[in-house]
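Student: sequence first, predicted model second:
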Amino acid sequence: MKKSYVRMAAAGLVALALTACSWPPVEECTAYVSSYEQVTDFKMYADDGADGRPYLSLMFEDPVEYGPYTAEFRQLSETYGDHGYEREYYWLIGPRCFYPDCIRSIDIVSDQEFNGRPAGTSLADVVMVVGATAAPYVESHYTTSFDWEHDVPSYYALLGERGRTVPQGVEPFVKPLAEFTSADLRLLLVAPFCLVFTEEPAVRQHTFSVTIRAADGYPRHAHEPVDFDNP
């Protein structure tokens, strides 16, 4: 009986979402991804990792969302082969992914010297982009399974429980910022999206500035102080 009530409540939430967003009925959309987001503005904050080391989280604000009712969503679903996924109420917990090419570049600098790198110069060679991706799962047509007990990369493990609170099928994404391009946004989740340092700096207090150049060509900036002795 309790399970029936839960299912009825979930169905009610789905109906409410459909009414508010004008999304098509569940049976008309069988994509795994629930929406794609065209991001521009962002905020950044420092957080302490599972091992005590600080990292930077990027939070994207006011994105343009392309859900199942849009032509953009349907085109991407076709491009990625994302159709035929079967799970009731999927979009209540399905992943939100970046819209392709919505981020052209990312860079980070400090107001202090960072292990021989002068203040104001790029730190892309000592920073990892850490996030989560749906690409292997979708491209295998929902057959891959990631081993969260044994295969989590060390940089992703810094996110702790937050990194594990992701939809079924998603797995870690880790890549040096110096090598990160807009092509890496393919089926990459909007959150978590973090910058993790690969070196401990000799100078312990910094104010980091991150610049994201979005699809419209304009740079967006965010700044955050970090104390490596007191994250």
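Tutor: The structure has been received and is ready for your questions. Everything numeric here is computed off the predicted structure, so don't read it as measured data.
Student: CA only for contacts and neighbour counts going forward, please
Tutor: OK.
Student: all strands for this structure, in order.
Tutor: Using DSSP state E, the strands found in the chain span residues 35-38, 42-48, 54-60, 64-66, 96-98, 103-110, 127-133, 171-176, 188-197, 205-214, 219-227.
Student: among these, which is nearest Leu76?
Tutor: strand 35-38 (8.7 Å; Cα to Cα).
Student: stretch 174-194 spans what distance, first to last residue?
Tutor: 10 Å (Cα to Cα, to the nearest Å).
Student: list the buried residues of the top helix by length along the chain.
Tutor: Looking across the chain with DSSP state H, the single longest helix is helix 2-21. Using 16 or more other Cα atoms under 10 Å as the test for burial, helix 2-21 gives Val14.
Student: output the strands of the chain as CSV; include the columns mean neighbour count and distance to Arg162.
Tutor: Putting those into CSV (neighbours: other Cα atoms under 10 Å; distance: least, Cα to Cα, whole Å) gives the following:
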stretch, mean neighbour count, distance to Arg162
strand 35-38, 22, 21
strand 42-48, 17, 11
strand 54-60, 20, 11
strand 64-66, 17, 23
strand 96-98, 24, 16
strand 103-110, 20, 23
strand 127-133, 24, 11
strand 171-176, 20, 12
strand 188-197, 23, 8
strand 205-214, 18, 22
strand 219-227, 16, 20
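Student: putting a second one here so we can go through both:
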Amino acid sequence: MDRRQRIAIFTTASLPWMTGTAINPLFRAAYLAKGGDRKITLVIPWLSLKDQKLVYPDNAMFGSLWEQESYIGQWLERRIVFISDFGICFYPGKFAVDKRSIIPVGDILEIISNEEADIAVLEEPEHLTWFHHGKRWKTKFRLVIRLSAATQDYPRSIICNLHGVNPKFLEELAGIEIDLYGNREDSDRVKEAGNKLKLVVRVHPGHDHSDPLFH
């Protein structure tokens, strides 16, 4: 019997749409699956050809789920140095032009079988639940992790960033210097945290977003 921890990562975007909710969960799935001690499934939207034309750049179009899954796998292989064994599942989605977001269609919880339902990670939970149909997430999954504080708080709820961090991100940040604009009550704590991480943090007085300094 497979006793590995099962994690399903739900998101509202997928490559070739170069947006954070397509790229971040993809790397998250790859690095959480590294080592093989967890069973990871990335759950992403499948769009009609009409919506693909609206969303995907460079006239990228996919006639089948396999074509898009293959594209995603090849894109990832060029950016990581190991073979990551995780699954990809698609749910039907529709691009809402007014919201500039992909909306799930139907009960996307059915994508994961009851036997495989253990932990759910929700990227942009506010988008995933705008028009949610079917079971409650907590009824389906033992543990639900939302990677955003945009939705309402519930008893015993916790906001948790979960990684899966691509080492290239850490390499790019090595030696970075930070200019912090805003010298209110938390600025000293931020500077102290930066010092612990051996980062150069310069604290400046606060400025309005419209200040020419930022433009």
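Tutor: Thanks, I have the structure now. It should be emphasised that the depicted structure is a prediction, and the values quoted were computed from it without experimental measurement.
Student: need the TM-score between these chains.
Tutor: The TM-score (TM-score structural alignment, normalised by the length of structure 2) is 0.26; 101 aligned residues with a Cα RMSD of 6.1 Å.
Student: would you list the strands of structure 1 in a markdown table and tack on distance to Ala10 of structure 1?
Tutor: Shown next, in a markdown table, are the strands of structure 1 (distance: least, Cα to Cα, whole Å):
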| stretch | distance to Ala10 of structure 1 |
| --- | --- |
| strand 35-38 | 19 |
| strand 42-48 | 32 |
| strand 54-60 | 28 |
| strand 64-66 | 23 |
| strand 96-98 | 20 |
| strand 103-110 | 34 |
| strand 127-133 | 26 |
| strand 171-176 | 26 |
| strand 188-197 | 24 |
| strand 205-214 | 36 |
| strand 219-227 | 38 |
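Student: out of these, the one nearest Gly163 of structure 1 is which?
Tutor: Of all the strands of structure 1, strand 188-197 comes closest under Cα to Cα, at 6.9 Å.
Student: report the inter-axis angle for the closest one versus strand 127-133.
Tutor: 150 degrees (axes from the mean of the first three to the mean of the last three Cα atoms, to 10 degrees).
Student: so which elements touch strand 188-197 of structure 1?
Tutor: strand 54-60, strand 96-98, strand 127-133 (3 or more Cα pairs under 8 Å, 6 or more residues apart in numbering; DSSP states H and E).
Student: quick one: contacts of it?
Tutor: Strand 188-197 of structure 1 has contacts (Cα atoms under 8 Å, 6 or more residues apart in numbering) with 37, 54-60, 95-98, 126-135, 155, 162-163, 173.
Student: residues touching Glu69 of structure 2, list them.
Tutor: Ile88.
Student: from Trp46 of structure 2, how far off is it?
Tutor: 10 Å.
Student: Gly87 of structure 2 too?
Tutor: Taken as Cα to Cα, the span from Gly87 of structure 2 to Trp46 of structure 2 is 15 Å.
Student: who has more neighbours out of the two?
Tutor: Comparing Gly87 of structure 2 with Trp46 by other Cα atoms under 10 Å, the one with more neighbours is Trp46, at 24 against 15.
Student: which residues touch that one?
Tutor: Leu65, Phe90, Tyr91, Pro92, Gly93.
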